[in-house]
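>>> Here's my sequence, what's the structure:
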Amino acid sequence: MKNISQEELAVAIGVTRKTINTIETGKFVPSTIIALKIARYFKVSVEDIFELDNGIVE
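As a prediction, this is how the structure comes out:
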């Protein structure tokens, strides 16, 4: 993947740097739209960047 700053990615996909930071640290789960924009930016599938938590919620 490209080696860019959080700010560069944020500007490229139209979100704040804080949003990118909270996604990277796992404090925020991105919307489908943001996930698709990130994947499109890096020219990979969403599954290449994000994975589902396999934990079972009861």
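>>> C-alpha from now on. contacts and neighbour counts both.
Will do.
>>> how about the strands of the protein, start to end?
Listed from the start of the chain, the chain has no strands (DSSP state E) to report.
>>> Following up with a second sequence; could you model it the same way so I can compare the two?
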Amino acid sequence: MKNLIRDLRGERGWSQAHLADLLSVSRQTVIAIETGKYDPSLPLAFAISRLFARPIETIFFPDQEPA
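From the prediction side, this is the model:
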């Protein structure tokens, strides 16, 4: 699954470590999500959605490009 987390994080000037702290996960988890090596659990996906104030479907999408 692809996602826009790296872009959204970059727009805010947040480091991976800062985002990890905000989500109460490890920096390695943030890296794995950003690179598409780990799909977050539904509760974590909702937390990411709330943090960036965007619907989940605008952050995460299948391996094709977003519409």
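>>> What residue in the second structure is paired with residue 8 of the first structure?
Under the alignment (TM-score structural alignment), residue 8 of the first structure pairs with residue 18 of the second structure.
>>> Could you do residue 34 of the first structure as well?
When the second structure is aligned by TM-score structural alignment, the residue opposite residue 34 of the first structure is residue 44.
>>> Look up how far residue 63 of the second structure lies from the residue nearest to its match when sequence neighbours are not counted.
Residue nearest to residue 44 of the second structure in three dimensions, not counting chain neighbours: residue 23, with 7.7 Å by Cα to Cα, 6 or more residues apart in numbering. If you measure residue 23 of the second structure against residue 63 of the second structure using Cα to Cα, to the nearest Å, the figure is 24 Å.
>>> same deal with residue 37 of the second structure?
Taking Cα to Cα as the criterion, residue 37 of the second structure is separated from residue 63 of the second structure by 12 Å.
>>> Can you give the contact residues for the biggest helix by length in the first structure?
With secondary structure taken from DSSP state H, the first structure has its longest helix at helix 32-42. Contact with helix 32-42 of the first structure is made by 1, 2, 9, 12, 13, 45, 46, 48, 49, 50, as judged by Cα atoms under 8 Å, 6 or more residues apart in numbering.
>>> In helices, which of those appear?
Using DSSP H, those in helices are 9, 12, 13, 46, 48, 49.
>>> Thanks a lot, catch you later.
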